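[1] I'll drop the sequence and a predicted model, then ask my questions.
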Amino acid sequence: MEGKWIFTEAKRTEEPMMVCFRKEVLVDRVCDRCTIQISADSRYFLYINSDMVDCGPAKMPAGLRCYDELDITPYIKQGNNEIFVKVLCYPKDSLKALGFSSGPISVITEGVGGLLIHELDTNYGLSTDESWMCAKIDGYGFVKNKFAGYVGFSEHIDYERVQASLDNNMKNAVVVMDSANSNPYGLASFWQLVKRPIPQMYMEKKDTFKLMRQYDNTYEYDAQVYVFAFPAIKVSGKQGGFAKLTYAESYGRFEETGYVKGVRNNPDRQEIIGEVDYITLQEGETIYIPFYPRAFRFVKVEVSEDVEVEEFFYYETGYPLDVQAEFKADDEVYEKIWDVSLRTLKLCMYETYVDCPYYEQMQYMMDTYLEAIYTMSVSDDSRLVKKAINDFAYSQLPNGLLPCNAPSSFVQVIPGFAIYWLLLLDAYFMYEDDVEFVKGHLGTVDRIIDFFTRHINEDGLLGDTGFWQFFDWVDGWERGVPVQKGVNILYNMLFVLGLRTAAKLNLSVGRLSTHNEYLALANSLSYQIIKHSFDKETGLFKNSPNDEKPVSVHAQVFAVVAQVVMCEDNKRALMRTTVENAGKLKPMSYAMRFFLCRALEETDMYDEVYKTFRIWDAYKELLELDLTTWPEDFVTQRSDCHGWSALPLSEFVRCYLGVRPIEYGFKKVGIYIYDSPFEKYSGTAVAKGKEIFVDIDNVTGNVALRIPKGLDYELKDFRKNVQSPKYLISTY
């Protein structure tokens, strides 16, 4: 890249700051194509001739920085053109990051600031150098968030001071460094520049706001669905007037027990409470769009007496996922469950997967594993999945563990989440024939396995791994940890699942000795788990050898999915006993029910999903609260949009439509149909970019399939309530 990194000065920033860059270029003749490569430390927003073009760069782990390649031809005109770039530069300060005072935790920065643009096809003079003008912007205030510290800051903008900075403080930029990744002697830059591995985020203007109520100079709006968007408000008034925007997922209220949400769109005795952006106007008309998108369904707009709201809309943004799967049923509530699940997933896909768009916006490993499964169930676009695998692998710690979230400005560790990365690599390989990519990550796998192996005690069980041994959000489990002291059997089972998965991956690429080593260790651990934690009186597993009796569904489910119990008859007996005692055992959260479904599927008891465990009834109850996305859990319902709760996407495709990969690389398709709560349903699944059409009538037993010619598939029908099924199979 020929452009150079430019900034206001060659000095690390100690506080968050907004810097604006500007250049005017004269274009004698508009060329057929004008492409630029652009990056920034830490984030940029590009405008050309006052039009919003794009923002970035995509979030990456430490040591890497993306550049975006943008076709800006539609924005260039003959004559004078103004290129204007806003750059937010965050300080590199670990202590400030721990106090949520450095910026979004998911945005890695070096604090050197700057903008980099390289012009590819043309010679308009767009590449960054000393000819660019820039200014640090006074009047752009960073306000620490009250509820969502992970996502950075709210804004407090004084437009009169901002305009004064633009008018009076512009000066020639300083070249901080060139764009090379190293000098001729190999001295590396702060980061290695890499091309963005995912598409640009989409932005779509929408106006769905409904005025809920108005009082004094306050307006309360409902977007009618949960959104992740750039709100845009046009106001007019005198200099010094103000507008204040409060963003919330729901109407709610504070009680002695904490923040309580009821029916989400019911304002009665409830209010809009959340993060706040505040603007002070200049004379006349002001259009405010925050630098970073906000998550909200409800917005409260408060203005001073002399200010009028002229227009209020938003630019919805997110990962441009092409959803190819469809689901239709004779009961419309299940179609709504499907639609809400899709919205939940898509709102948790941005430049990385995120746990939730409102609070952390962090790519947590367990969340990402489930969100990736849901993504690949409904689309053949796995680019964000592949990026997530790399994000965590590039962040591996010296002890072999992975941080529980990445990219991140600080290190947070949940040891068990490293196993979910292993499962993610395996899941990606099931859907994508990408052998070399998988082989390239087996070293990461080995180091994860090595960490856990080093923590096996003399009794042959995995001992204390340290850090935060979170497993699930369950009532009574402090911080989500099932065993506060002693051996955690659930972690042992999770490790066994990781070992068997790692063994399978190694076998697939010919590493036979490593496969055998991991399999032997898995079998040894399984023996010790059964020996120390299986309760013969109840026929169930305990969470810890020190427990008096079994207390959770979790231990039974993971004994099955991890193949701790190998005999098929014993697995079925264990799950039958679990079903019989379901009301006495601690239940699994929305997220963990993915594994419950796998255990029921494996033991031919999948009908218990909607019978004993009534999983879909829980979603129906949420719809009665007017939720348009699925919440984090049923214990706190802290977040109203959590990607790991979009379970119906995988289940409706995998077990009701029946379509799933049964060999690595989707080389063979399984069409395994299970009992469902519908009489008739249909839908579309996707396998390696090809659509499979499924139409099922449980009354007559008929199954109609339309599949691509040459598809290697295996059809199995596990329905118990159908006597004489008929199969109508056509190809296209």
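    Cool, the structure landed.

[2] going forward, measure contacts between C-alpha atoms and count neighbours the same way
    Will do.

[3] mind checking how far the longest helix belonging to the chain is from the chain centre?
    Across the chain, the longest stretch assigned as helix under DSSP state H is helix 512-533. Centre-to-centre, helix 512-533 and its host chain are 33 Å apart (C-alpha atoms, centre = their mean, to the nearest Å).

[4] in it, what counts as buried?
    Within helix 512-533, the residues scored as buried using 16 or more other C-alpha atoms under 10 Å are 514-516, 518-519, 521-523, 525-526, 528-530, 532-533.

[5] Kindly report the same for stretch 602-614.
    Of all the residues in stretch 602-614, those buried under the rule 16+ other C-alpha under 10 Å are Glu602, Thr603, Asp604, Met605, Tyr606, Asp607, Glu608, Val609, Phe613.

[6] which residue sits closest to the second one in space, ignoring its chain neighbours?
    This means Thr603. Computed as C-alpha to C-alpha, 6 or more residues apart in numbering, the closest residue to Thr603 that is not its neighbour in sequence is Arg572, at 5.2 Å.

[7] what's the first-to-last distance across stretch 202-220?
    One end of stretch 202-220 sits 27 Å from the other (C-alpha to C-alpha, to the nearest Å).

[8] List the buried residues for it?
    Neighbour counts over stretch 202-220 (16+ other C-alpha under 10 Å) mark Met203, Phe209, Met212, Thr218, Tyr219, Glu220 as buried.

[9] okay, pairing it with this:
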Amino acid sequence: MDATLLDTEWIWHPDWEDRGSNTAGRFVHFRKFITLEDVPSSEVKIQITADTKYQLYVNSMLIHTGPVKGDQHLWFYDELDIQPFLKPGRNHIAVRVLRFFHATKWATSFPRLPIPGLFVRTPGGQGLGLQSDGSWQAALDESTKLRIDQREDDFLHLYEDVDASKQRELSWVPAKPLGLPKSHGLAPPWVLSPRMIPFQTGESVGLEAIQNIKTGSSHHLELQGFHHLTAMLQFRFQRPDAAGSSIRITYSESYEDEPRFIPYLRCKGDRTDTSKKLLGPQDQYTFAGHAGAQAASSLAYNADAADAETFAPLHFRTFRFLTLDIDVVPDSDLIMSGLEITTTNYPLNVRGNFSVPSHPEEATYQTAWANSVRTLTNCMYDCYEDCPFYEQLQYAMDVRSSCLFTYAASGDDRMARQAIIQLHNGYRPGVGLLASRGPAHQLQIIPHFSLFWICTVADHFQHAGDATFTRQFLSTCDGILEAFARRIDPALGIVASDAAAVSSFWDFVDWTEEWRPMGIPPAARRTGYQTFTSFLYAYTLRAAAEVLAKLGRPSVAEEYLERAESAVRGTRAYCRVRNVFTDGLASTADHDQDFSQHNQIWAVLSGAVSGAEARDLLAHSILGVSTGTKTSGTFTKPSMAISFYTLRALSMAGGSLYDSAFHEFWNPWRSQLAQNLTTWCEDEQTTMSTQSQSLSQWVTELNDALFIQPNDEIALKAAEEQVDPSLVVKINHNVYTYDQFKPGLQYARSTTTSIQDKFSIILAWENPEKPDGVVAVLSKWRVKDKATGKETEKTNVILWEVKWIDGKRKLTGQTEVEAV
């Protein structure tokens, strides 16, 4: 960090409390007045940042929203030239700061440090007295809550509930310098750095105004964009005479049926099917009327605040559809004068293109290319984001795909460099793994994602050839690979699941329907091994070895190649039935569910098979060519999010496989275009309506959510949303109600861990008139006592009774015969 940055104080409101009820945080307003005889003829630069987000205004003009999200390892500031916005005479500098409370689980997507603060500095000795100090004034926003009450929002908590009538005047006080230590090895907690990526760009995509909303009326409007957007919004109204009217804005990606599990499992089809519902997170604004004009004018966020009342969320919103619900009080008209929508995206200069000029579907491919570019750019804001509507988090596996597409589309590697650094900052030496995502307020570890990060480092070196940049990560790469090496079973030569960390790590592989809700192959839980892990480990070793060889470390590169070959030998010996690879140990494989395309693909990518053997394997598992290598079951298919690796394997296998599979491969994306998507979804389940999910799939998924997967919040949510209060559970001769079932479930989960060995559908009756019915299941599972470690095997036959209630499937009855 530049030591001169320590010369400037951080400031904050003296009466701040970093907590509050029913809100994820609060807003604080800052202002400063400067008087100029003349506007300087040269640049007037300021360096500015805040914890957590800020907006800078100069003379009622919005200059910038920042900073790029950071964390305790790296906190970004912006350097801005405000000279064009200054004027002779009195100038009003205003900063609006959003502070998320530190000691909460809310707003996972937005890291913040234990202390709030605003930092303003004039570099190079420029005057004007703009630096943050006690001459600034501060005021608390008493009108806005950051919503934590929405089922549609599990990650962001930046949707605003504003009651402007609650704050008719602001109490301005001198800002308090924080006086943080700056010597003897001590420093403020923010490790300041200039931003690493360019400023966002945008363009107006305005809609026509709604005129003359009459007295005492309610209006519901559904507005459709040309395509999926990430945009800043401003709703402008003539300031009403009286307070109390309100507007509620719902942000939606699609018209849809009632979700199976809010907010994660949606029931979407044609995105523009107006016979369905628009659902999503909401902002709400209650008007202050003329009584709020003084407070709004003192903020100077809008030059016409005395005559106009404006709602402008601080952070961008993601949507394709907007629902406006406007309620007007009886004693005041409400006149909407404008809705300004300004897109905001990373300034990606797309220089690449894609064309199949001789193919009859060339126009379809061009639309698909446009959707692909739009999906990428809408996921590029502060960092690579998965995804802007739900999480806005930078996940290591997704980053690799995003970086590779960015290189191909534009050659730009600036966000890629930032992503590699930010994820590297999440390294945990104690476990030898990275956080799965970063920056983030809550730590999550998905072991496989650390390997994908190494691949991203290797990809960047191949793209940019920057040895200096790459070398700084080599020790961490080695540490990660060593963490996986420690898990190798010496008798088998393959990577075992880390039993000691099973409760805190998430061994996620892919969002396939068969592996929901946790995205883990059933064989992993049952056998203690994931073939995918050994394949990905070997693949990553080979990628790292190639980089090390070019950086002058041939002996380490050779060691990595030997370790990779050892791992794939183990998979060939212990994870294969005939010529097909199983998801776990072959010796205990369930031939009905333990085969996936994933492991045939990664067998090729890792070097476990090659040449004609690889081509036969892929032809059988992906193209459906019969080779007699597998006698039962089907192959679990990858989600669209990781299908990139399918194409890589087809290409790597050689021959004509890639060309013969290419056009048919894109059928899932053609289906999305037919359903009027303008950006891609990550799996086919989000294109599926409620009725198209089989009852057996629904029961299997609910069983896992309630009893097997390790997250108690997911289980409780499933019990509340997918189990009807009329539930009756019968276990042998005992009968339980819903009110007994729910605490019983919580107690069982708190005292035991359940491992599902088999969940097999015996019989199913599905109602031909609506999507409910009865499913009979044979369940074999193990229950491990958390206190004693004692493990008990159980076998049950369970009858699941499901009814269609209020547009959703609900579990209404369970009859279990439990073998003792």
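    Arrived safely. What you see is a predicted model, and the numbers here were worked out from it, not measured in a lab.

[10] and the two most separated of the buried residues of stretch 202-220 of structure 1?
    For these, the farthest-apart pair by C-alpha to C-alpha is Met203 and Thr218; their separation is 28.0 Å.

[11] thinking again about what came up before, doesn't the residue nearest to Thr603 of structure 1 belong to a strand?
    No. Arg572 of structure 1 is assigned helix when assessed by DSSP: H, G, I helix; E, B strand; the rest coil, not a strand.

[12] so what corresponds to it in structure 2?
    In structure 2, the residue matched to Arg572 of structure 1 (TM-score structural alignment) is Arg615.

[13] Secondary structure element holding the aligned partner of Val560 of structure 1 in structure 2?
    Aligning on TM-score structural alignment places Val560 of structure 1 opposite Val604 in structure 2. In the assignment (DSSP states H and E), Val604 of structure 2 maps to helix 597-606.

[14] helix/strand/coil for the residue nearest to Ile287 of structure 1 when sequence neighbours are not counted?
    In this structure, Ile287 of structure 1 finds its nearest non-sequential neighbour in Lys234, 4.4 Å apart by C-alpha to C-alpha, 6+ apart. Put simply, Lys234 of structure 1 is strand when judged by three-state DSSP.

[15] got a list of what Lys234 of structure 1 touches?
    Contacts for Lys234 of structure 1 (C-alpha atoms under 8 Å, 6 or more residues apart in numbering) come out as Glu285, Thr286, Ile287, Tyr288, Val309, Glu310, Glu311, Phe312.

[16] ok, so what distance separates whichever residue in structure 2 pairs up with it from Ile341 of structure 2?
    In structure 2, the residue matched to Lys234 of structure 1 (TM-score structural alignment) is Arg236. In this view, Arg236 of structure 2 and Ile341 of structure 2 are 11 Å apart by C-alpha to C-alpha.

[17] Val53 of structure 1 maps to what in structure 2?
    Going residue by residue (TM-score structural alignment), Val53 of structure 1 aligns to Ile63.

[18] what helix or strand does that match sit in?
    strand 61-66.

[19] All the helices of the stretch 701-820 of structure 2, residue numbers only.
    Taking DSSP state H, counting those that start in this stretch as the criterion, the stretch 701-820 of structure 2 contains helices spanning 712-722, 738-751.

[20] Mind putting those helices into JSON lines with mean neighbour count and distance to Val509 of structure 2?
    As requested, the helices of the stretch 701-820 of structure 2 are exported to JSON lines (neighbours: other C-alpha atoms under 10 Å; distance: least, C-alpha to C-alpha, whole Å):
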{"stretch": "helix 712-722", "mean neighbour count": "17", "distance to Val509 of structure 2": "18"}
{"stretch": "helix 738-751", "mean neighbour count": "15", "distance to Val509 of structure 2": "24"}
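
[21] could I get those as JSON lines with distance to Gly773 of structure 2?
    Formatted as JSON lines, the helices of the stretch 701-820 of structure 2 follow (distance: least, C-alpha to C-alpha, whole Å):
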{"stretch": "helix 712-722", "distance to Gly773 of structure 2": "14"}
{"stretch": "helix 738-751", "distance to Gly773 of structure 2": "19"}
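
[22] mind checking which of these is nearest Thr456 of structure 2?
    So among these, helix 712-722 is nearest, using C-alpha to C-alpha, at 31.2 Å.

[23] according to the alignment, the closest one goes to what range in structure 1?
    On structure 1, no counterpart of helix 712-722 of structure 2 exists by TM-score structural alignment.

[24] still on that earlier bit, of the contacts of Lys234 of structure 1, which qualify as buried by neighbour count?
    Among the contacts of Lys234 of structure 1, those classed as buried by 16+ other C-alpha under 10 Å are Glu285, Thr286, Tyr288, Val309, Phe312.
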